[in-house]
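Novice: here's my sequence, what's the structure:
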Amino acid sequence: MILNNPSRVEIKKILDQAKTIAVVGLSPNPSRTSYIVSESMQRAGYRIIPVNPLADVVLGEKSYASLSDIPGKVDIVNVFRRSEFLEDIANEFMKMECPVFWTQLNVVDENVFNRLSDAGYTVIMDRCVKVEHAILK
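Specialist: Got it, this is the predicted structure:
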């Protein structure tokens, strides 16, 4: 499967313009990858909004049970859930006002990629936001 992710130039523009990242599956456990990546992005100046129904607060931010519970604007939805959950997450994503759907390494669903892309969203799959940020800053 070949995903037609945006170019690095486009990804840099996305990261430069974004201020708020909702992180689906953000764990409150500091040893988990989702926490490490999100903490790094928070230190880089992004507001992180945790989406985890089992957590109250992560990284000092109120956690929400779902994307639909988040008040206000989100610039990027970053997904740390397994690929089989992407269809449901994408359905919820499409009901909010957010231009970018991003999934972490090894989180891929070609049908979701194509559906969201065809609907006009920017989709980035199988890329680590922290790595991309480090490469492009």
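Novice: from now on I want contacts and neighbour counts done on CA atoms only, so please keep to that.
Specialist: Fine.
Novice: now do the SS call for Glu92.
Specialist: Here Glu92 is helix, with the state taken from DSSP: H, G, I helix; E, B strand; the rest coil.
Novice: no wait, Trp102
Specialist: Trp102 - assigned by three-state DSSP - is strand.
Novice: all strands of this protein, in order?
Specialist: 20-24, 47-51, 57-58, 61-62, 76-79, 100-103, 122-124 (DSSP state E).
Novice: please identify the most buried of those.
Specialist: strand 47-51 (a mean of 27; mean count of other Cα atoms under 10 Å).
Novice: packing partners for that one?
Specialist: When contacts are defined as 3 or more Cα pairs under 8 Å, 6 or more residues apart in numbering; DSSP states H and E, strand 47-51 packs onto strand 20-24, helix 33-43, strand 61-62.
Novice: dump the strands of the chain to a markdown table, plus distance to Arg115.
Specialist: Output for the strands of the chain, formatted as a markdown table (distance: least, Cα to Cα, whole Å):
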| stretch | distance to Arg115 |
| --- | --- |
| strand 20-24 | 19 |
| strand 47-51 | 23 |
| strand 57-58 | 31 |
| strand 61-62 | 30 |
| strand 76-79 | 16 |
| strand 100-103 | 12 |
| strand 122-124 | 10 |
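Novice: please give the structure of this sequence too, so both can be compared:
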Amino acid sequence: MFHLRHHDGTVTSFMLGDGGNWKPLAGCWTHKGYETPGLFDPGTATFRLLNSVHDGDAGITFRFGDRGDTPITGDWNGDGTTRVGVHRAAGSVFRFRGAAPDGSDTSVAYGDSGFPVTGDWSGSGRSAQGIVVPGR
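Specialist: Coordinates of the predicted model:
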């Protein structure tokens, strides 16, 4: 169950997914200037992304990555639209969907095993990968 609090204090609540092992996401998937929810099922590497904040089916559903991957999100190319990616613990490999200038997917091995994070670390408008290593 999603419960989304708006700036005016109102709350929108709705169901998305089937209650399984889905991981929640948020992003500006449609370049409309606001973020909407999404889900990732690590058992099937399936993403479900909403195009608006409402109850109902996902606006787009697709598979990306492999079973057991961890979902990541970011603006890989600086165009203001959030895209998805995955992190694979074995080899600490990041896969970014639609990150290359021609829109193709890219992959990079980075860091030790740990918890994947993404962000615009340099103010460039583009998200990049990072790793949080517990205890270090």
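Novice: would you pull the TM-score for this pair?
Specialist: After superposition, the two chains reach a TM-score (TM-score structural alignment, normalised by the length of the second structure) of 0.28; 75 aligned residues with a Cα RMSD of 5.5 Å.
Novice: Val9 of the first structure is nearest to which of the strands of the first structure?
Specialist: strand 122-124 (13.0 Å; Cα to Cα).
Novice: hmm, back to that, could you export the helices and strands packed on strand 47-51 of the first structure as TSV, including distance to Lys13 of the first structure?
Specialist: Below are these laid out as TSV (distance: least, Cα to Cα, whole Å):
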stretch	distance to Lys13 of the first structure
strand 20-24	14
helix 33-43	16
strand 61-62	26
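Novice: looking at these, which is closest to Glu132 of the first structure?
Specialist: Taking these one by one with Cα to Cα, helix 33-43 is closest: 10.8 Å.
Novice: distance-wise, check the nearest residue to Glu87 of the first structure once chain neighbours are set aside relative to Asn91 of the first structure.
Specialist: Spatially, and ignoring its direct neighbours in sequence, Glu87 of the first structure is nearest to Val112 (6.1 Å; Cα to Cα, 6 or more residues apart in numbering). Separation of Val112 of the first structure from Asn91 of the first structure (Cα to Cα, to the nearest Å) stands at 9 Å.
Novice: again, but for Val51 of the first structure
Specialist: 15 Å.
Novice: same thing with Pro50 of the first structure?
Specialist: 18 Å.
Novice: quick one, which of the strands of the first structure is nearest to Met41 of the first structure?
Specialist: Between the strands of the first structure, strand 47-51 lies closest to Met41 of the first structure; by Cα to Cα that is 7.7 Å.
Novice: compute the inter-axis angle for that closest one and strand 20-24.
Specialist: 20 degrees (axes from the mean of the first three to the mean of the last three Cα atoms, to 10 degrees).
Novice: coming back round to it: report how many residues lie close to the residue nearest to Glu87 of the first structure.
Specialist: 19 (other Cα atoms under 10 Å).
Novice: what do you get for Leu25 of the second structure?
Specialist: 18.
Novice: go through the strand or helix carrying it and flag the buried ones.
Specialist: In this assignment (DSSP states H and E), Leu25 of the second structure forms part of strand 23-27. Neighbour counts using 16 or more other Cα atoms under 10 Å place 24-27 of strand 23-27 of the second structure among the buried residues.
Novice: quick one: list the elements packing against the helix or strand just after it.
Specialist: Next along the chain after strand 23-27 of the second structure, taking DSSP H and E as the criterion, comes strand 36-41. Under the contact definition 3+ Cα pairs under 8 Å, 6+ apart, strand 36-41 of the second structure sits against strand 23-27, strand 46-49.
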